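1. what's the 3D shape of this:
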Amino acid sequence: MTKPRVAVLISGRGSNMMSLIEAASEPGYPVEIAVVISNRPEAHGLARAQAANIPTRIIDHKAYADRASFDAALDAVLADEQVDFVCLAGFMRLLTAEFTRKWYGRMINIHPALLPSFKGLHTHERALEEGVRIHGCTVHFVTPEMDVGPIIMQAAVPVLDGDTPETLGARVLAQEHVIYPAALRLVTEGRAALRDGRVVVDEFELMPPALVVPPAF
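-> Down below sits the predicted model:
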């Protein structure tokens, strides 16, 4: 059976992109990483994707007059590549409401905080400033409003005395690499479903709380 084709959108180094590519290289993983798309021609993740034999496309946002025209070009590339599902992996562009509505339920994002806390940028610095003792990351469906879509999976890490944004960020990033491929699997296998604006995960609904919710296995 043909696997769903996934596009990974990046703007930088492609760390989470590589976690998805590596997961998809396993025979039992349910998707094919069909293309990596960057809005920045200089993004290091493009070379990493090419080294993994993944096709790449560049849509330089500077070549477009506004977000709507950029999103139209992006949508055309997704259609050309016959993409079924989109993963944002460090993609530093706000997408228009029209685009996100079209892809609702078929586009997910990884955010380096436990949403709904610390939406937006500089999440690790803000977590340290606020003195939280637990921090983490979230995979969620993308909606028109930034960082508020239905949550699929989260992972938490402790905030340690003496942490810097760099040490805390590294601890969170390690969990991002765990839960992003796990969440993509749940969604594309139909085990994480949208119901009334929330995500219901079938076999994990009655499991006890865990550091990763739902458990990443």
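
2. please count neighbours and contacts with C-alpha atoms only from this point.
-> Noted.

3. so which residues of the protein form helices?
-> When secondary structure is read from DSSP state H, the chain shows helices at 15-24, 44-51, 67-80, 97-102, 123-130, 165-188.

4. which one of those lies closest to H140?
-> helix 165-188 (8.7 Å; CA to CA).

5. didn't H44 look like it was pressed against M17?
-> No - taking CA atoms under 8 Å as the definition, H44 is not a contact partner of M17, at 11.2 Å.

6. here is the second sequence; please produce its structure so I can put it next to the first one:
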Amino acid sequence: MSNVSHAPIRCEPQNIAVFASGNGSNFLAIHRAIQSGQLHANLVLLVCDKPSAPVIHKAEILGVPTLALSPKDFPDKAAYEQAILKALSEKKVTFIALAGYMRLIGPTLLQAYPNRIVNIHPSLLPAFPGRDAIKQAMEAGVKVTGVTVHVVDESLDNGPIIAQEPVAVFDNDSLEELEARIHETEHDLYPKTLAQLLNHFAKETSHDKTSSHQCI
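-> Okay, the predicted model is just below:
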């Protein structure tokens, strides 16, 4: 009988895609986290539904492959998502992070990536779902809003919550000042939460029941 113990091995990085529609500040935060080693992943694709969005240029500068598709060029949502799914499969994507992607994910992608699509939303869900969440919070007069990372399902901003971080709303806040603090919180919380999720999924996909090796 062998007494040799097997040391833990480092998990293979997950191939992730980021979906975005606008300026891409959370896309950049994710890229920085990967470059710094905080996030053990390969950012292999940016998917954008607006071919003129600023995030595309930022991705190109960073050397991240892009897929820019306009939904109006497809007969229906299923066909649009099927084109995206083809690109994700080619890049061997295992996890999707929505980062300001202003479109509901449909059954085609949800079925292909069950519990492997997450989103960041600028409120403490279930409060203020949908568009203009920061403006909604200000108009409601709340003293605390925040940021939520959640699993994506077929509903609007209603999937299981993974992580939240509060952000105070001050009496003299302008919308721009509150937005800046929300974004700063997003850029910290999202990469940190993704790192935990990807480590969990990497252990799942790397686990071999016939081996005593464990990944770290």
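
7. hmm, back to that, same drill for H44 and M17 of the first structure, tell me which one is more crowded.
-> For H44 of the first structure against M17, the residue with the higher neighbour count under other CA atoms under 10 Å is M17, and the figures read 28 against 16.

8. what do we get in the second structure for the more buried one?
-> The alignment partner of M17 of the first structure in the second structure, by TM-score structural alignment, is F27.

9. please apply the same query to R185 of the first structure.
-> The criterion is TM-score structural alignment: under it, R185 of the first structure has A195 as its aligned partner in the second structure.

10. sorry, back to before: okay, the helices of the first structure in CSV with distance to E32 of the first structure next?
-> CSV is the format used below for the helices of the first structure (distance: least, CA to CA, whole Å):
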stretch, distance to E32 of the first structure
helix 15-24, 6
helix 44-51, 13
helix 67-80, 14
helix 97-102, 21
helix 123-130, 31
helix 165-188, 11
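
11. for the aligned partner of L115 of the first structure in the second structure, which non-adjacent residue is closest in space?
-> Residue correspondence to the second structure (TM-score structural alignment): L115 of the first structure is matched to L125. With CA to CA, 6 or more residues apart in numbering as the criterion, L125 of the second structure has its nearest non-adjacent residue at 6.3 Å, and that residue is T148.

12. isn't that neighbour up against P126?
-> No - with contact taken as CA under 8 Å, T148 of the second structure and P126 are classed as non-touching, separated by 9.2 Å.

13. neighbours around the alignment partner in the first structure of D73 of the second structure, how many?
-> Aligned by TM-score structural alignment, D73 of the second structure pairs with A63 of the first structure. By other CA under 10 Å, 10 other residues sit near A63 of the first structure.

14. next one: A63 of the first structure from E145 of the first structure, what distance?
-> Counting by CA to CA, to the nearest Å, the separation of A63 of the first structure from E145 of the first structure is 25 Å.

15. same question for L121 of the first structure.
-> For L121 of the first structure, the distance to E145 of the first structure equals 14 Å [CA to CA].

16. same thing with G120 of the first structure?
-> On the measure of CA to CA, G120 of the first structure and E145 of the first structure end up 11 Å apart.

17. just V8 of the first structure next, same as before
-> Noted for V8 of the first structure: a distance of 20 Å to E145 of the first structure, by CA to CA.

18. can you check G190 of the first structure too?
-> 24 Å.

19. how about Q50 of the first structure?
-> Q50 of the first structure sits 32 Å away from E145 of the first structure, going by CA to CA.

20. just Q82 of the first structure next, same as before
-> As judged by CA to CA, Q82 of the first structure and E145 of the first structure stand 26 Å apart.

21. ok, these two, which is more surrounded?
-> When neighbours are counted by other CA under 10 Å, Q82 of the first structure and E145 differ, and Q82 comes out ahead with 15 against 12.

22. quick check: closest non-adjacent residue to the more buried one.
-> Once its chain neighbours are removed from consideration, Q82 of the first structure has its nearest residue in R5; the separation is 7.0 Å (CA to CA, 6+ apart).

23. how many other residues sit next to that neighbour?
-> By other CA under 10 Å, 18 other residues sit near R5 of the first structure.

24. what residue in the second structure is paired with it?
-> Residue correspondence to the second structure (TM-score structural alignment): R5 of the first structure is matched to N15.

25. list the contacts for its match?
-> When the contact criterion is CA atoms under 8 Å, 6 or more residues apart in numbering, the partners of N15 of the second structure are A41, N42, L43, V44, K91, K92, V93, T94, F95.

26. re the thing from before, translate the residue nearest to L125 of the second structure into the numbering of the first structure.
-> Using TM-score structural alignment, T148 of the second structure sits opposite T138 in the first structure.
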